[in-house]
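Undergrad: Structure for this input, please:
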Amino acid sequence: MKYTLRQLEVFLAAAHTENITRAAGLLSMSQSAASGALKELEQQFDVQLFDRVGKRLQINELGRALRPEAERLLEQAKAFEQALAQHTDIGQIKVGATLTIGNYLAVEIVARYMAEQPGARVHLEVANTEAITSKVLDFELDIGLIEGDYHHPDLDIVPWRDDELVVFCSPDNPLAKRRRVSDAELIAQPWILRERGSGTRQAFDRALHGLLPQLQIALELQHTEAIKRAVAADLGLGCLSAITLEEAFHRGRLVPLQTEPKDFRRHFYFVLHKQKYRSAGIQRWLDLCREG
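TA: From the prediction side, this is the model:
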């Protein structure tokens, strides 16, 4: 074999950092050793994987084409190493989740995953749909759990579970006592919404597409709890996933509103890179999500 796993690690670290010094730091190597490993890999096959722009390494077309294969080989090597160790250390799984899923569903799944597999480590990153899918595409995350519809030729988008948005208000808002709220009343109220790029905002815009040009959007916030507090303070109406509102409705801090017929249904999805090796850890994570 003309290449080593270490050379592949240097190649991937350089693709991620775009700098050989930072790549060496990630791998706890000297700069000269990392540079030598990358140079040797390219020379052995008479190829160039990066364009050198000053101190920056910019991955070229060939490098981008080979990157998924290198990722897959390293993942398989890690899985083989785990098998040799008889699963005493199953390694780390890197999961990304959108805010609704991360704050209300993913933590419980992390707890179950770690409880049944002692020694397991889960890195959980919470961000909006655009950020999570971007990191899955760049192999920074093993799997994403997202709320919004998303399409990319390099990603597998797999349906997971159903969800539904709910329009809500403060108990002090006059609409709280109405059995049904008209479109005209929705237009007359200010709104506190999630930011663009989030799956929740995408579903809201789709459900109210006919009213969007007339809506008064007072605030756009990144955090679900901030939106709930703003609505509880009667700064406007909100619209969030039903799973984020159950406790607030039960305690009477917020009130659900029945609107004229609109489709607030949506789906949660798994997102994985098509070239990503599906390790035993990833498969078990998917199973636990489906069991819940």
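Undergrad: going forward, measure contacts and count neighbours with C-alpha atoms only.
TA: Will do.
Undergrad: How about the contacts made by Glu75?
TA: When contacts are counted by CA atoms under 8 Å, 6 or more residues apart in numbering, Glu75 touches 277, 279.
Undergrad: Apply 10 Å and report the result again.
TA: Taking CA atoms under 10 Å, 6 or more residues apart in numbering as the criterion, Glu75 is in contact with 69, 81, 276-279.
Undergrad: so how far is Glu18 from Gly54?
TA: 11 Å (CA to CA, to the nearest Å).
Undergrad: more crowded one of those two?
TA: For Gly54 versus Glu18, neighbours defined as other CA atoms under 10 Å are more numerous around Glu18 (20 against 7).
Undergrad: Please look at the more buried one and Gln58 and confirm they touch.
TA: Yes - in this structure Glu18 lies within contact range of Gln58 using CA atoms under 10 Å: 5.9 Å.
Undergrad: Overlap in contacts, these two.
TA: 50, 52.
Undergrad: And the helix or strand encompassing Ala218, what does it pack against?
TA: Using DSSP states H and E, Ala218 sits within strand 216-221. In terms of contacts (3 or more CA pairs under 10 Å, 6 or more residues apart in numbering; DSSP states H and E), strand 216-221 is packed against helix 183-188, strand 190-194, helix 224-232, strand 237-241.
Undergrad: now, of the ones you listed, which is deepest in the fold?
TA: Compared across the helices and strands packed on strand 216-221, strand 237-241 shows the largest average neighbour count, a mean of 25 (mean count of other CA atoms under 10 Å).
Undergrad: who does that strand touch, helix- and strand-wise?
TA: The contact analysis (3+ CA pairs under 10 Å, 6+ apart) places strand 237-241 against helix 99-101, strand 155-169, strand 190-194, helix 199-207, strand 216-221, helix 224-232.
Undergrad: Now do the third one: everything it contacts.
TA: Residues from elsewhere that reach strand 190-194 (CA under 10 Å, 6+ apart): 128, 169, 200-202, 204, 215-224, 226-228, 230-231, 234-240.
Undergrad: Please apply the same query to stretch 19-34.
TA: By CA under 10 Å, 6+ apart, the surrounding residues in contact with stretch 19-34 are 6-7, 9-17, 35-40, 52, 54-58.
Undergrad: how about the helices in the stretch 1-150 of the chain?
TA: 5-17, 20-26, 31-44, 61-84, 99-101, 107-116, 129-137 (DSSP state H, counting those that start in this stretch).
Undergrad: which of the residues in the second one are buried?
TA: Spelled out, that is helix 20-26. 20-24 (16 or more other CA atoms under 10 Å).
Undergrad: one more to line up against the first:
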Amino acid sequence: MLQLDSKEIETIIALSRELSLTAAGQRLGISRSAVSQRLDKIEHKIGYTIATRKGHLILTNEGREIAAHCITMQHALTSLHAKLEQLREPRLDIMADEVLLKRDLTLVSQQMLINNPSLKIRLRRGTFSEIIRNVMDGTIDAGLIAGDPHVPGLRLVPYRIERVCLMMSCSHPLTNRRELPFSDAIRWPMIHSETLEHIIPIIDDIANKMGVKLSQPLICPSFDVQTYYVAKTDIGIAPTLESAAQVYQANHSIHIAHLSDEWARNQLYICEREIGGNSAVATELIQLMVARHTPIR
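TA: Here you go, the predicted model:
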């Protein structure tokens, strides 16, 4: 069976990325002539021309296809080595917005470390799109998101309900309302957070049904930045999670108005890959999250 060794795979990848024998040699730490000799041996071995070398180095169609497979193999090996390292020394990588990292994971992380003294936990901040992407490619073990993104291969475990509210400056005309339907606020300019990107289509749909042209001048990367712009500017009001608004209300001059709409009742999930490499500590994390946050009936 024809097989390429690791040096040959690295050489093909370097050539595909650099498109230069000299630059590929610098990436690999070998001379230009050594790269050329490796390429000759690889082409003789597999029976295909990977690149033409008249003037600029150009990959052939077969070369591009082989390079793509080599890159996939290298990613798979990197993932395998990371998993083997994780099995040798238990690690848990978790991603969420900063508010959820603080509110929902603090005591759970403490219990995980009590139960597993050798465990190392890494907490990362990220938007819901980043969380889903990193869970699916195996970069992180688990993440906290709101709403069901309907991504094949993503396992969602509900752990608590969180309501969406409206946050505004204390000088805004709607501060006389403690609760309101979203339709009463939809004509005001809005500051969104990427962390709650899943509600933007809901808001768009409400506006379309009402025949209202939405004004959404600003999208922020996190609840923290969203709150700062609400408190410090007159740009607009902000749909956000109530727990986030309550956290930041202590340090910012903001008003919170509850939304009476049914869609504002949001399910929070802890997510992981449905199949492939989920560790025992990730399973334990999910169990603790559900046990701690699910109300007793």
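Undergrad: for the buried residues of helix 20-26 of the first structure, which one is nearest Tyr150 of the first structure?
TA: Relative to Tyr150 of the first structure, the closest of the buried residues of helix 20-26 of the first structure is Ala23; by CA to CA it sits at 30.9 Å.
Undergrad: Alignment lookup: that closest one to the second structure.
TA: Matched to the second structure by TM-score structural alignment, Ala23 of the first structure sits unpaired.
Undergrad: quick one: Ala23 of the first structure from Leu66 of the first structure, how far?
TA: 18 Å.
Undergrad: can you check Leu245 of the first structure too?
TA: As judged by CA to CA, Leu245 of the first structure and Leu66 of the first structure stand 45 Å apart.
Undergrad: Tell me the one among the buried residues of helix 20-26 of the first structure nearest to Leu137 of the first structure.
TA: The closest of the buried residues of helix 20-26 of the first structure to Leu137 of the first structure turns out to be Ala23 (CA to CA; 19.2 Å).
Undergrad: hang on, the earlier thing: for Leu245 and Leu66 of the first structure, indicate the residue with more neighbours.
TA: With neighbours defined as other CA under 10 Å, Leu245 of the first structure and Leu66 compare such that Leu245 has more, 21 against 13.
Undergrad: So that one is in contact with Phe168, correct?
TA: Yes - if you go by CA under 10 Å, Leu245 of the first structure and Phe168 touch, sitting 9.0 Å apart.
Undergrad: Out of the helices of the stretch 1-150 of the first structure, which is the most enclosed?
TA: Most buried of the helices of the stretch 1-150 of the first structure, by mean neighbour count (mean count of other CA under 10 Å): helix 99-101, with a mean of 23.
Undergrad: how big's the offset between it and the second structure?
TA: Compared with the second structure after fitting, helix 99-101 of the first structure deviates on average by 3.9 Å (mean CA distance after the TM-score superposition for the first structure).
Undergrad: now the strand or helix carrying Ile282 of the first structure against helix 107-116, angle please.
TA: For Ile282 of the first structure, the host element (DSSP H and E) is helix 280-291. Interaxial angle, helix 280-291 of the first structure versus helix 107-116 (axes from the mean of the first three to the mean of the last three CA atoms, to 10 degrees): 130 degrees.
Undergrad: Okay, the nearest residue to Asp138 of the first structure once chain neighbours are set aside and Ala24 of the first structure: tell me how far apart.
TA: Nearest residue to Asp138 of the first structure in three dimensions, chain neighbours excluded: His16, at 8.0 Å (CA to CA, 6 or more residues apart in numbering). His16 of the first structure sits 12 Å away from Ala24 of the first structure, going by CA to CA.
Undergrad: Report the set of residues contacting both of these two.
TA: Val10.
Undergrad: So which residue is smack in the middle of the first structure?
TA: In the first structure, the C-alpha nearest the mean C-alpha coordinate belongs to Ile132, at 2.9 Å (CA atoms, centre = their mean).
Undergrad: List the contacts of that one.
TA: By CA under 10 Å, 6+ apart, Ile132 of the first structure lies in contact with 95-98, 125-126, 138, 140-141, 143-146, 271.
Undergrad: switch to 8 Å and redo it
TA: By CA under 8 Å, 6+ apart, the neighbours of Ile132 of the first structure are 96-98, 126, 141, 144-146.
Undergrad: Kindly indicate which of these lies nearest Asp287 of the first structure.
TA: Closest to Asp287 of the first structure, out of all of these and judged by CA to CA, is Leu145, at 13.3 Å.
Undergrad: What lines up with the closest one in the second structure?
TA: Counting by TM-score structural alignment, Leu145 of the first structure corresponds to Leu144 in the second structure.
Undergrad: quick one: the residue nearest to Ala13 of the first structure when sequence neighbours are not counted and Thr200 of the first structure, what's the gap?
TA: In this structure, Ala13 of the first structure finds its nearest non-sequential neighbour in Ala23, 4.9 Å apart by CA to CA, 6+ apart. Relative to Thr200 of the first structure, Ala23 of the first structure is positioned 36 Å away (CA to CA).
Undergrad: From what I see, Ser36 of the second structure and Ala23 are in contact.
TA: No - if you go by CA atoms under 8 Å, Ser36 of the second structure and Ala23 don't touch, sitting 11.8 Å apart.
Undergrad: State the distance from Pro171 of the first structure to Leu235 of the first structure.
TA: In terms of CA to CA, Pro171 of the first structure sits 12 Å off from Leu235 of the first structure.
Undergrad: Kindly report the same for Arg284 of the first structure.
TA: Arg284 of the first structure is 43 Å from Leu235 of the first structure, by CA to CA.
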